[in-house]
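*Asks:* For reference, the sequence and a predicted model appear below.
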Amino acid sequence: MDLEKPSREQPRRASGQPRHVPEEPGGCLAVAVRIPVRIVVLVLVVPVRMLWDALVVSGRFLNDVLLRPLGRTLLWLARAVFVWPFVGLWRYVAVPVGRALAWLGHVLLVVPAVWLYRHLLTPLGRAAAWVARGLWAALGWVYSGLLAPVGQAVMWVVRGLGAVLAALGSGLWTGAARLAKYLVVVPALLLYTWVLVPVGRAVARCVRGLVWLVSTVVGGVGTGLYWIARILFVLPALAVWRWVLAPVGRVLAVVGREVGDALGHAWRVAGHVSLAVGRFLATVFRWIFVEPVRWVYRRVLTPVGHAVRDAVLRPAAEAARAAGRAARQALAAARESARQARADLRRMLFGGPSRPRSAALGEPSGREPRTLGSSTTALTKD
C-alpha cells in the first residue's frame, strides 16, 4: 500500500522549484495590442472618470441638501392639501352621514319589509300552499281514477292494430327485397366485377408509371440544381468563412477582449486617480476655507460671544427679571388694595356679615350618638 500511494496521489511541487504562472491567451498579437490600447484608453478614461465622480459627489450633495428636504416639504404639502382634507371629510362627514343613512334605510325599508314578510306574505304563502296541495290531490285522483283506465284501453286497441299492420307489412317487405336483389344488386355486382375493376387497375398502372417518370425527372433536375448551387454558392462561402472571416473574427475578438480589459483597468486606475484628486481638493478646501473659519469661530467669535453674554445679556436678563418681579409685586399690591377698598365699600353700604347665634344652654348642638346607657324614648329619658 505504501508503494502504490505515491502513484495515486498528484505529484507535489518541490519547495525549491518556482511556481508556474499560466500565460495569458492571445500570444504575441495580444501582447502587441495590449500596451498601446491601455495607454490610449487610460488617457481617454481618466477625464471621464473624474467627471463622473464629480457628478456623483454633486448629485449626493444636491440630494442631501436640496432634493430630500424639498421632497419632504412637497410630501407634507401634498398630505396637507390632498390627504388630510379627504381624511377629515371621510371621518367627520361621510361616515356619520353613511351611518345616518344606514339607520334610516333600516328603519324605513328593512323593518317594514320584515313586518310585511312576517305578517302578510307568510300567511298568504301558507294559504297558497294549502290550496296547491288540495289541487294536487284532486288532480292525482282524476289521473288515477279516470285518465289511467282510459289510456290503458286506448293502448290495448293500438297494440292490436299494430300487430295486424306488422303481419301485412312483413309480406310486402319480403317481396320488395327479392325484387330489389334481382333487379339492382346482382347487375351492379356484375358491373363492378367485370368492368370497373379492370378499368381501375389499368388507370392505376398508368398513374404509377406517370408518377415514376415525373419523380425521376424532378430528382435529376433537383440533383443538378443542388450541385450547381453547391459549386457556385456553398463552396465559395465556406472558403470565405474559413480563410477570411474566421481569422478576421479571431483578430477582432482579441482586439475587443484587450479593449474591454483595458477599459476595466483604466476605469479602476482612473478611480484611484479621481479619489486622490478629490482628497487633495478636499484638503485644500479645508485648509483654505474650513480651518480659517473654524479658527475665527473658536478664537474670535466664541470669546466675543462669551464676553457679550457675560457683560450684556446676563445683566440685561437679570434686570428684566427684577423689573418683572417688581411689576408683579406692584400689581399684586394694587389688586389687594382694590379688594380691600371693595370690601370696605360693601361693608359701609350693606353692613357686615351676620354672625351665627350661640345655641341655648342645656340643648345639644347636634344629634348625639346612641349608647347602651341612653335611650331616645320619652319614658326612659333621665
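*Replies:* Nice, thanks for sending it over. Numbers count the residues shown, from 1 in each chain.

*Asks:* all contacts plus neighbour counts: C-alpha atoms, from now on.
*Replies:* Noted.

*Asks:* what are the ranges of the strands in the stretch 51-200 of the chain?
*Replies:* In the stretch 51-200 of the chain, no strands are defined using DSSP state E, counting those that start in this stretch.

*Asks:* At which residues are the helices of it located?
*Replies:* Here the stretch 51-200 of the chain has its helices, by DSSP state H, counting those that start in this stretch, at 68-78, 84-89, 95-105, 111-116, 122-142, 148-180, 186-191, 197-229.

*Asks:* possible to save those as CSV with mean neighbour count and distance to residue 330?
*Replies:* CSV is the format used below for the helices of the stretch 51-200 of the chain (neighbours: other Cα atoms under 10 Å; distance: least, Cα to Cα, whole Å):
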stretch, mean neighbour count, distance to residue 330
helix 68-78, 12, 48
helix 84-89, 12, 49
helix 95-105, 12, 54
helix 111-116, 12, 72
helix 122-142, 12, 87
helix 148-180, 11, 123
helix 186-191, 11, 146
helix 197-229, 12, 123
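
*Asks:* I'd like to know which of the ones you listed is closest to residue 339.
*Replies:* helix 84-89 (49.2 Å; Cα to Cα).

*Asks:* what distance separates that closest one from the middle of the whole chain?
*Replies:* Here helix 84-89 is found 26 Å from its chain centre; the criterion is Cα atoms, centre = their mean, to the nearest Å.

*Asks:* again with stretch 168-188
*Replies:* 81 Å.

*Asks:* try it against this one:
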Amino acid sequence: MDMQKRSRQPSPRPPQAHQPEGCLVVAVRIPVRIFVFLVVLPVRLLWDALAAAARFLWQYVLAPVGRALGRVLHGLVVVPLIWLYRYVLTPLGHALVWLCAHVFPPIGHALMWLYARVLTPIGHAVVRLLTPVVKAAAWVVDMLGTALYRIARVLLVLPAVALWRWILAPAGRVLGIVLKEIGEALGHAWRAAGYVARAAGRVLGTLFRWIFLEPARWVYRTVLTPVGHVVRDLVLHPVAEAARAVGRAVRQARADLRRALLGEPRRPEPVDRREPRGRDTRTLDR
C-alpha cells in the first residue's frame, strides 16, 4: 500500500534552469507596469462607461428593434422562401429525378461505350508514344533540381540559418520578454484601473448623495414641509373660504338684482289631481 501511495504521488518537478535574462526582466517590469497603468486607467474608465451604455442600449433599444426586424424578415424572406421551395424547387426536383431515371442513363451508357471503344485505345497509344519523352524530361528536371538545390543551399539557406541563429533568435527572445512583461503589465493595470474606477464611482456616488440628495431631503423635510403646512393653514384655507364667501355673495347679489329687475319668480300653480278626499282613500300622496 505504501508503494502504491508513493507511486500515485506526483513526481517532484525538476528544477528549472536559471534564465540568463532574469536581470532584464526585473529591469523592464516595474517601469513598464507603471507606464501601462497610467495609460490604461482612463481607457478602463471609458470602457466601463461604454459597457454600461451598451447594456442599456441592448436591453431597451436593440432588443425591441431586433424583434421587430425578425418579424419583418420573417414576412419578407422566410415566407417567400417557403413558397419558393414548396411551389418551385420541389416540382423542379421531381422533374430532375425523372430525368435522372429516364433520360440520363441511356446517355451515360452511350458515353461509356464511346470511352471503352474509342478513347481507351487512343489513350494507350498516346501513353506508349510519350513514355520515353517523359522519362527523358524527368531526368533533365531531376538534374536541374539537384543543381538548383545546391546553389540555393549555398546562397540562401546557410546565410538564413546563420542570420536566424545569431541575430533573429536572440532578438526574438528579448522581444518576447518585453512583450510578455507589457502584456502582464496591461493585465495588472487593467485590473487596478477597474478597482480605481469602482472606487471612484462609489466616492462620486457618496459625494453626490451627501452634497445634493441629503441636503435636498433635509430642506424638504425641515423647511419646505412645515412652510407648506403653514401656507396651507394660514393662507390657502382662508383664501379658499374667502373665495367661497365671495361666490355666495355674488350669487346672492345676482339673485337680488334679478328680483329687483324682473320681480319674484312665478310659483307653479297647484294642479288638481282629481283624487278622492276621503281619509281611507288611497291616493298618490299616501
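*Replies:* Arrived safely, thanks for sending. Given the structure is predicted, the values throughout are model-derived calculations rather than measurements.

*Asks:* Just give the TM-score of the two.
*Replies:* A TM-score of 0.50 describes the superposed chains when it is computed by TM-score structural alignment, normalised by the length of the second structure; 198 aligned residues with a Cα RMSD of 4.8 Å.

*Asks:* in the longest helix seen in the second structure, what counts as buried?
*Replies:* Secondary structure of the second structure read by DSSP state H shows that its longest helix is helix 169-208. Neighbour counts using 16 or more other Cα atoms under 10 Å place 177-178, 181-182, 184-194, 197 of helix 169-208 of the second structure among the buried residues.

*Asks:* Next secondary structure after that helix?
*Replies:* Next along the chain after helix 169-208 of the second structure, taking DSSP states H and E as the criterion, comes helix 214-219.

*Asks:* mean distance, that next one to its aligned residues in the first structure?
*Replies:* Superposing on the first structure and averaging over aligned pairs (mean Cα distance after the TM-score superposition for the first structure), helix 214-219 of the second structure comes out at 3.3 Å.

*Asks:* what does that helix rub up against?
*Replies:* Around helix 214-219 of the second structure, nothing counts as a contact under Cα atoms under 8 Å, 6 or more residues apart in numbering.

*Asks:* likewise stretch 27-37 of the second structure?
*Replies:* 178, 181-182, 184-186, 188-190, 192-193.

*Asks:* give me that answer again for 7 Å
*Replies:* For stretch 27-37 of the second structure, the external contacting residues (Cα atoms under 7 Å, 6 or more residues apart in numbering) are 181-182, 185-186, 189.

*Asks:* and the two most separated of those?
*Replies:* Distance extremes for those: the farthest pair is 181 and 189 at 11.8 Å, using Cα to Cα.

*Asks:* hey, what's in contact with both of the two?
*Replies:* In contact with both residue 181 of the second structure and residue 189: no residue, using Cα under 7 Å, 6+ apart.

*Asks:* First-to-last residue distance for stretch 298-309 of the first structure?
*Replies:* Its start and end residues considered, stretch 298-309 of the first structure measures 16 Å (Cα to Cα, to the nearest Å).

*Asks:* Also stretch 89-103 of the first structure?
*Replies:* Across stretch 89-103 of the first structure, the terminal residues are separated by 20 Å (Cα to Cα).

*Asks:* Then stretch 11-21 of the second structure?
*Replies:* End-to-end distance for stretch 11-21 of the second structure, by Cα to Cα: 28 Å.

*Asks:* For residue 258 of the second structure, what is the enclosing helix or strand?
*Replies:* Under the criterion of DSSP H and E, residue 258 of the second structure resides in helix 237-262.

*Asks:* Tell me which other helices or strands that helix touches.
*Replies:* Of the remaining helices and strands, none touches helix 237-262 of the second structure by 3 or more Cα pairs under 7 Å, 6 or more residues apart in numbering; DSSP states H and E.

*Asks:* about what we covered before: tell me the average deviation of the longest helix of the second structure from the first structure after fitting.
*Replies:* Helix 169-208 of the second structure sits 2.5 Å off on average (mean Cα distance after the TM-score superposition for the first structure).

*Asks:* And stretch 139-146 of the second structure, by the same measure?
*Replies:* Its matched residues in the first structure lie on average 2.6 Å from stretch 139-146 of the second structure after superposition (mean Cα distance after the TM-score superposition for the first structure).
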